[in-house]
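Q: I'll drop the sequence and a predicted model, then ask my questions.
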Amino acid sequence: MLAIVITYIIGGLTRGTVLYGLTTVIIQMNNKTALIKYNLTKGVTSLLSVACLLGSIVSTLLAPKLIGKIGKTNTLRFVSFLSLVANILIFPAIHWAYLFVFKSIAGFATVLLITVVPLIGVEQLDPKIRGVVGSLTNVTLQGGMFISYIIQYFISSQDRFYPLSVVLPTILSIAMIGMSFIIKERKQEVSETTNTVVVQPNITKINIWQKKYTKSFIVAISLGMSIGATGSSPILQYSTLIFKNSFNSPKSGTIGAIIMSGISFIAALAALPVVRRYKRKTIFTIGLNIILCCYIIMITVMYVKPAKKVSDAIILATTIVFIISYAFSSGSLFFVIMGEVFPPQIKSIFVNMSMAINQLTLLITTFIFPLLKQQENYIIYFCWVVLVEALIIKFVPETHNKLLSQIEFEMIPNNETNIIASSDSTAQFVLEILPSILTSRLERCRIQTAAYIQQ
């Protein structure tokens, strides 16, 4: 179990440092030689800013086939080596196209990294600690961002610190390679209630377009939108601009980024015991409702237009509340629920679907933010979060302290009545179908009894 926990931590740190560290440091660094070589125009800068996200989207599309063919641990080893290569080769200041290619590869590797780790971990962790361990992904991701902004602070004044932006992700990639050879994948899943071996089908041969997987589709979409729809990334970036415009200091924007990412990191840490003790959906909906209140306050301030200092103070305070609420809802629970909720036979497919939608919505919200007025962005985010919350309340089952087999029963509806209706022969029903129905009901009662005794 310790190896799995360490793997979660390294995976989150790698993603945080690569996505935010390399994006903000390498593109915006005060290294004149590199800037001349890259020939950075506004269009090129925008393209480089989304390079990691584009690589991430490609990663989520290819991941199910890759995992299905070579397995989870082999996939983890492959992307760990790929992340190491990308982090080393991204360093030379050759041309912006060269940087774009290796930033995309780095994004591809790191998103696949934090996708496959929960797939390995969730099947081996006790239900009582699954939530805490899953939340570590968000904690370490926020920690990676925090460290990256600190590195950026030093690089902004001293060019000689530039290699720091590559050293940390490289060390993390090497550590992940080591962990990929320590943790073991379950080749066969053992039933949590009967101790019998359950052989999982080949995911590359599963037809996910069956009616029984409709709920999984809806859950994958709603969870995938739960992070990007909040506009957390552009809102955090805007809060750093307030620092930059309010304080007459060349480093005020970077200091603001350090402060806000530090608050986000502390909030993610504080969410760990809450996720362990309380129901997932309850925490999720409370957090999203507070986020909706934050939107209303910011929209009102921007339309009323009070004095600039008053406006900045209200928006900063509201953003801090937003960050804390985000850490307790979408930030932590996205990774937790995504790893728990999908049935084992289709888990990797729908987990990657959620990650793809997550990266796509992040790309959309980040892209449209500078094109629209801020209040217009917040109105869009408000409507989007209302939709996401409605879908989560309606379709996402409660997973707190539940066995994976119990969650599977809730995700795949019972088709027994359909079987009875389609039977043409009474004899066939009595001799074949009725015994299977009774067996199914007895198995369900036994699972529920075992879960009750365990609690």
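A: All right, it came through fine.
Q: C-alpha from now on. contacts and neighbour counts both.
A: Fine.
Q: residues contacting the nearest residue to G144 once chain neighbours are set aside?
A: Nearest residue to G144 in three dimensions, chain neighbours excluded: G16, at 4.2 Å (Cα to Cα, 6 or more residues apart in numbering). When contacts are counted by Cα atoms under 8 Å, 6 or more residues apart in numbering, G16 is found next to 140-145, 148.
Q: quick one: G16 and K42, what's the gap?
A: Separation of G16 from K42 (Cα to Cα, to the nearest Å) stands at 24 Å.
Q: this is the other structure I want to compare:
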Amino acid sequence: MNVLICAYIFSGLSRGSLVTSMSTVIITSYHKYSFIKFELTKPVISAVSVAVLTGSALGSCVAAPLINRFGRKRTLIVFSIVQIISEILCIIPVHWVYLFVFRIVAGVASNFIMSVVPMLCAEFIQPKLRGIVGSVLNASICCGIVLTNLVQYFICLQDQLYWIIIIIPVASSILTLIISFKLQETSQLVGKVENTTKIFQKQYTKCFIVAFGLGFMLSGTGINTVLQYSTIIFKNSFNSKKSSSIGALISSSINMISSFIAVPIIRKIHRKKIISSGFSVMLIAYILYIISQQNFILQDQSNTLVIIASCLISFACASSSSPMCYIVNSEVFPLAIKTKMMVIVMFINFSSLITITFIFPLISLTNNVFIYICFVIMMLIVLMIYLPETKGKTLQENSDKMTNVQLQKTVIDEQNDDSVSITIADTRQCVEIALQK
């Protein structure tokens, strides 16, 4: 269990620092020292900003078959290496297209890592501890964001030091690689069951509806744009040349603190109550955003409202939708289709993130906020109706609630070529059956 927690911490640090390592300030510094000169336009900034998310979406398309074929542990090792190499190459100032391509590669690798680690958590950690351990992943992502913004604060006025921003992602990726060698591999029996199970069946309809809700639950809150474009949002909020960096640091720090506050909350309160409470706070924050952009509001009052709204968004997301997205995604789906459904959730998540992150600089803050409000209301309705309560439940209990049947799958004994009917309860049961044979 200690090894899994370390994997959560290092992979989370890597993810958080990677996504926020190319803010507008860093991209501007990269532009000044690029070997091949280019015009730094808003579409270019948007493209570079969504590159990691684009890679994550592409990775989701191929994650399930590769993870099932090569195993959780081997996949984690290979893509940790890929992420380290791509992160280092990203910092070489060539051209925005070069940066875009290698950020995509880093995003693909990061998606595989963030898919495998929650799977291992759900399969090897006791039901009562899954929520706590899952919240560790969210907290480590928030810590990665804070550390990146802290580095940015010190180098934002020194363009030649922009490359320092990549140290945290590279270091945490190296630690993820080291710890991955000590992780326990899931039984090959699980991979056989997943590979032979077809997900497009009537009994899995509810799984697809929940996957849709979970996929939009995190991206629809707008937290990624608040953190990714915090240097733009807070540009005029403080009377300082470092206003953008100060605002980004404040927002990400609240995000991190809230993630630690979420740990005891997740342990005591049911999942659906946490989700509904968090979404309610977000709606209040969105209203403050809209008010701050009205003409009758003075500039100082507008800046104050923007700061308050951003802090509320960071608090609500870090203590509700963000940890719930990872925790529920890893425990709600039947084991026979878990890998496939988890990557579907991630694909929906990253696809919507790409869209809202790309269009953020191109439209007004008010219009962006209206999009988030629609997402939040829609996802709240879907999840409250279709998502079962998973707190303290075994994987088999969650499976029964999602399918309303006792799932039984056939696994082929390669040695005797016999068919053996087994019930998919969890990984430990699969391992026991394999050992008995």
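A: Great, that's in hand. Please read all numbers here as calculations on a predicted model, not as lab measurements.
Q: Report the TM-score for the pair.
A: A TM-score of 0.87 describes the superposed chains when it is computed by TM-score structural alignment, normalised by the length of structure 2; 409 aligned residues with a Cα RMSD of 2.4 Å.
Q: returning to what we had before: now for the contacts of G16 of structure 1, which pair is the farthest apart?
A: Pairwise distances among these were taken by Cα to Cα; the largest, 12.0 Å, belongs to T140 and S148.
Q: the more surrounded of those two?
A: Applying other Cα atoms under 10 Å to T140 of structure 1 and S148 shows that S148 carries more neighbours, namely 29 against 24.
Q: tell me which element the residue most central in space within structure 1 falls in.
A: In structure 1, the centroid-proximal residue (Cα atoms, centre = their mean) is F335; its distance is 5.2 Å. Using DSSP states H and E, F335 of structure 1 sits in helix 332-341.
Q: ok, residues contacting the next helix or strand along the chain from that helix?
A: Proceeding C-terminally, helix 332-341 of structure 1 gives way to helix 347-368 as the next helix or strand, assigned by DSSP H and E. With contact meaning Cα under 8 Å, 6+ apart, helix 347-368 of structure 1 is reached by 50, 53, 56-57, 60-61, 63-64, 67, 115-116, 119, 203, 216-217, 220-221, 223-229, 231, 233-234, 338-339, 342, 377.
Q: Can you list which of these are found in helices?
A: Of the contacts of helix 347-368 of structure 1, the ones assigned to helices by DSSP state H are 53, 56-57, 60-61, 63-64, 67, 115-116, 119, 216-217, 220-221, 223-228, 233-234, 338-339, 377.
Q: follow-up on the earlier one: let me know the closest of the contacts of G16 of structure 1 to R446 of structure 1.
A: Once Cα to Cα is applied, the member of the contacts of G16 of structure 1 that ends up nearest R446 of structure 1 is T140, at 38.6 Å.
Q: Compare the helix or strand the closest one falls within with structure 2 and give me the mean distance after superposition.
A: With secondary structure defined by DSSP H and E, T140 of structure 1 is part of helix 127-155. If you overlay the two and look at helix 127-155 of structure 1, the average distance to its match in structure 2 is 1.2 Å (mean Cα distance after the TM-score superposition for structure 1).
Q: That helix corresponds to what range in structure 2?
A: Structural correspondence for helix 127-155 of structure 1: residues 127-155 of structure 2, per TM-score structural alignment.
Q: Okay then, goodbye and thanks.
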